[in-house]
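Asks: Have a look at this fold, sequence not included:
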């Protein structure tokens, strides 16, 4: 081993001795240039590696963004499909709703027509009554409330005090009322009698209930004798329990003693009229 080392050192000394100083300096310069180039290349390589790492990082970020965008796009496509389906169903439901509203409006129109027909008949009754009965008489009132005709006749015009026998003058007035009722066979006439609150007890009647009912039936009998169809007539006694005013003076008690004849369409007839309109509506559809 020692021998080999000594031989190598000797060879090196021989080579060194063989190279001139000029060539040696040139070699040193060349080595320096090579080293500089190596250092520059190393710096550039490191920069490239750094740029590559940054580019790779950006690439991964872009890949993630692309994946997010794809997921968002898929979600949007699904939402769009769901929205399209909902919109289609909504449009269908809206169309059905509009159709239903049209049908309901048509039904309302039909019902309104039926009510208008009833109101027209009611107006005709009022006109006839005002013409026939003589509306200028202060003891007779004719008015309309909620489509119903009311004829209110003062007690003194129909009966003597405490009596349920109809007076001659009352028969004359009731004759005119009968004429109007007879002209409207599809209507009913309810005779509704009211008393004041003064206690009444004249046998065979026991109280104001008996008196009011008896007076109502007396008027009904007069109308029946005037050829009014009994099927159109209703007798009702209300006693003193539906006063117009307080029973605190003689004048007010006189106002409360009254008989009302209520002319109104037969309920069955009216509903038949409505049903007929509904059938017409169905036939029209």
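Replies: Here it is on my side, so go on. The model shown is predicted, which means the values in this text are computed figures rather than measured ones.
Asks: all contacts plus neighbour counts: C-alpha atoms, from now on.
Replies: Will do.
Asks: Tell me where the stretch 101-250 of the chain has strands.
Replies: Secondary structure of the stretch 101-250 of the chain (DSSP state E, counting those that start in this stretch): strands located at 140-145, 148-154, 187-194, 233-237.
Asks: Can you tell me which of the ones you listed is most buried?
Replies: Counting by mean count of other CA atoms under 10 Å, strand 187-194 has the highest mean neighbour count of the strands of the stretch 101-250 of the chain, with a mean of 25.
Asks: just to revisit the earlier point, turn the strands of the stretch 101-250 of the chain into TSV, including distance to residue 60.
Replies: Below are the strands of the stretch 101-250 of the chain laid out as TSV (distance: least, CA to CA, whole Å):
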stretch	distance to residue 60
strand 140-145	86
strand 148-154	87
strand 187-194	92
strand 233-237	97
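Asks: for comparison:
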């Protein structure tokens, strides 16, 4: 009986030992599995942390890029505004210059019309005179009436001849009908020296001849003196050679130069600009 009990106890102990080992093995297996899972989870966690770090860096770069783009957009907007203002100013400047050009062109056209009317009137008044004695031409918008000295003066003299007064009377009629013009009377000589009791030199002769013409226009024909200027040019502006008698005869002349009134010319420009602005 005692043997049977001993065997039973021994068997119980062995059976109990076998179950504990099995459970231990199972627990050990579970522990390894859990450790493996933990290791795997740790690896994944580390990987996620690294990925998160990279993503944060990318986000930071994107934020910086976005900020830079926003700044650029602002700069572009500012630049575009400045360019628009500059363009607007340029257009205004072009418009003003265009108005000025148009006004000047209108003023020039008006001035040319006045010049043409003056030339027509002078040629009509002096049409029966010899072309050798009187020439009327236009240079750069200025009207010139050139009268030979043989028609106006006796040789070496500055007194106006009776025939010359007839010519000057016709010129006076034309200029008096056009009060908006001024003119200068120029005396010209050849280069032959002169020195007499009346004249110091060619300067003196040319001036006295010019003043004689102006005086006749004023005193005999009522031309307003404020519209006239007398000038002596001596022999320094020849129109022909002084080496021949024919050339010297051409150089001895009195020239009436019609001068545009600049203040009236500018007034025409201003009127044109005001008119263009209102259009």
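Replies: Ah, there it is. Everything numeric here is computed off the predicted structure, so don't read it as measured data.
Asks: related to what we said a few turns ago, tell me which of the strands of the stretch 101-250 of the first structure lies nearest to residue 162 of the first structure.
Replies: strand 187-194 (12.5 Å; CA to CA).
Asks: Now that closest one on the second structure. Mean distance?
Replies: With mean CA distance after the TM-score superposition for the first structure, strand 187-194 of the first structure departs from the second structure by a mean of 0.9 Å once superposed.
Asks: Show residues contacting that strand.
Replies: 181, 212-213, 215-217, 219-220, 231-240, 242-243, 256-266 (CA atoms under 8 Å, 6 or more residues apart in numbering).
Asks: got it, and stretch 86-100 of the second structure?
Replies: Contacts of stretch 86-100 of the second structure (CA under 8 Å, 6+ apart): 269, 273, 276, 277.
Asks: Just the ones in helices from those residues, please.
Replies: 269, 273, 276, 277 (DSSP state H).
Asks: ok, and the closest non-adjacent residue to the third one?
Replies: Setting aside the residues directly before and after it, residue 276 of the second structure is nearest to residue 99 in space (CA to CA, 6 or more residues apart in numbering), at 6.4 Å.
Asks: and the one you found, how many neighbours?
Replies: 19 (other CA atoms under 10 Å).
Asks: what do we get in the first structure for it?
Replies: The alignment partner of residue 99 of the second structure in the first structure, by TM-score structural alignment, is residue 106.
Asks: Distance check, its match against residue 76 of the first structure.
Replies: Using CA to CA, to the nearest Å, we find residue 106 of the first structure at a distance of 43 Å from residue 76 of the first structure.
Asks: With residue 10 of the first structure instead?
Replies: From residue 10 of the first structure to residue 76 of the first structure the distance is 84 Å (CA to CA).
Asks: next one: residue 97 of the first structure
Replies: Between residue 97 of the first structure and residue 76 of the first structure the distance is 30 Å, computed by CA to CA.
Asks: And for residue 5 of the first structure?
Replies: Taking CA to CA, one finds residue 5 of the first structure at 81 Å from residue 76 of the first structure.
Asks: higher neighbour count, the two?
Replies: Higher neighbour count among residue 5 of the first structure and residue 76: residue 76, with 13 against 10, using other CA under 10 Å.
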